[in-house]
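1. let's see this in three dimensions:
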Amino acid sequence: MERKHNKQPKLHIKKGDTVKVIAGDDKSTAQRERTGKVLEVFPEKNRAIVEGINMVTKHEKPSAGKPEGGIKKVEAPVHISNLMLIDPASGKPTRVGRKLDDKGKLQRYSKKTGEFIK
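-> Below you'll find the predicted structure:
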């Protein structure tokens, strides 16, 4: 069997998924659950940008378009291993697997409920 060196690995999350942070500084606590929508995924770096998670401060230099400059908060990428998909059907965090559907296409499925995702 030939190896495909340039092929990107399949990831368990996609843009638009709702995820829960399971590790790192933004990990959920008993009082609050840190969840957000995936805005962008970087498969080559195994990272994703999640809405409202891992906020960092960026300093903007004054320019012609924005003469006052300023400080703004933006989301920084989070490693994919620190994120867990929230099942759209049940609303609970679940592990993700891949199996063939009835049409023979490889689809993601929830290991908790066994149902296909999207």
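2. contacts and neighbour counts: CA atoms only from here.
-> OK.
3. helices or strands up against the strand of greatest length in the chain?
-> Of all the elements of type strand in the chain, the one with the most residues (DSSP state E) is strand 35-42. In this structure, strand 35-42 packs against strand 18-21, strand 47-50, with contacts taken as 3 or more C-alpha pairs under 8 Å, 6 or more residues apart in numbering; DSSP states H and E.
4. that one: which residues count as buried?
-> 35-39, 41-42 (16 or more other C-alpha atoms under 10 Å).
5. then stretch 107-118?
-> 108-110, 116.
6. any idea how far that stretch is from the chain center?
-> 17 Å (C-alpha atoms, centre = their mean, to the nearest Å).
7. ok, and what's touching it?
-> By C-alpha atoms under 8 Å, 6 or more residues apart in numbering, the surrounding residues in contact with stretch 107-118 are 12, 87-88, 94-101.
8. end to end on it, go ahead and measure it.
-> 9 Å (C-alpha to C-alpha, to the nearest Å).
9. ditto for stretch 68-83
-> End-to-end distance (C-alpha to C-alpha), stretch 68-83: 37 Å.
10. contacts for it?
-> 13, 19-24, 46-63.
11. would you do the same for the sequence below? I want to compare the two.
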Amino acid sequence: MVDKNAPVRFKMHVKKGDTVQIIAGKEKGKVGEVLKTFPKTSQVLVKGVNIKTKHVKPQQEGESGQITTMEGPIHSSNVMLYSSKQKVASRISYTFDSEGRKVRMLKKTGEILD
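-> Alright, predicted model coming up:
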């Protein structure tokens, strides 16, 4: 019997440190680096994309409040891996290198990521 409350882990095509381009939404066309991935929800944090502002109340008396900005997560289906050398976004394929390791490769450019 399958536990309905058990976390579901999805295989994501992006990893922390990858350079990605946003392909959908209000931030479409922006390029940034993946700061963090959330495999349970298939979301990623991208540097400089989906900026949220948060109003923070003062903690102590006499202190003033602050407005902080931070990145919000976006769904991994809305990002595509980006080649900085060729300036093009591409899908990925999985291939094997000369030592027999499984690596990620950009389909358009043939660039090896791992």
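12. drop the TM-score for these two in here.
-> The TM-score (TM-score structural alignment, normalised by the length of structure 2) is 0.82; 108 aligned residues with a C-alpha RMSD of 2.2 Å.
13. hang on, the earlier thing: what range does the longest strand of structure 1 cover in structure 2?
-> Counting by TM-score structural alignment, strand 35-42 of structure 1 pairs with residues 31-38 of structure 2.
14. give me the contacts around the matching stretch.
-> Residues contacting stretch 31-38 of structure 2 (C-alpha under 8 Å, 6+ apart): 14-22, 43-49, 82.
15. try 6 Å
-> Here stretch 31-38 of structure 2 makes contact (C-alpha atoms under 6 Å, 6 or more residues apart in numbering) with 16-21, 44-47.
16. can you pull out the strands in structure 2?
-> Using DSSP E, the strands of structure 2 run over 19-22, 31-38, 43-46, 51-56, 66-71, 74-75, 79-83, 88-90, 92-96, 102-106.
17. and the last one against structure 1, how far off on average?
-> It stands for strand 102-106 of structure 2. Overlaying structure 1 shows strand 102-106 of structure 2 at a mean distance of 0.7 Å from the equivalent residues (mean C-alpha distance after the TM-score superposition for structure 1).
18. residues in structure 1 aligned with that strand?
-> On structure 1, the counterpart of strand 102-106 of structure 2 by TM-score structural alignment is residues 106-110.
19. how far is the matching stretch from where the chain is centred?
-> Per C-alpha atoms, centre = their mean, the centroid offset for stretch 106-110 of structure 1 relative to its chain is 16 Å.
20. can you redo the helices and strands packed on strand 35-42 of structure 1 as TSV with mean neighbour count and distance to Lys72 of structure 1?
-> Shown next, in TSV, are those (neighbours: other C-alpha atoms under 10 Å; distance: least, C-alpha to C-alpha, whole Å):
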stretch	mean neighbour count	distance to Lys72 of structure 1
strand 18-21	24	23
strand 47-50	23	16
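21. can you list these in JSON lines and add distance to Pro67 of structure 1?
-> Rendered in JSON lines, the data for these read as follows (distance: least, C-alpha to C-alpha, whole Å):
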{"stretch": "strand 18-21", "distance to Pro67 of structure 1": "37"}
{"stretch": "strand 47-50", "distance to Pro67 of structure 1": "28"}
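22. counterpart of Ile86 of structure 1 in structure 2?
-> Using TM-score structural alignment, Ile86 of structure 1 sits opposite Tyr82 in structure 2.
23. I'd assumed Lys30 was in contact with its match.
-> No - taking contacts as C-alpha atoms under 6 Å, Tyr82 of structure 2 lies outside contact range of Lys30: 10.5 Å.
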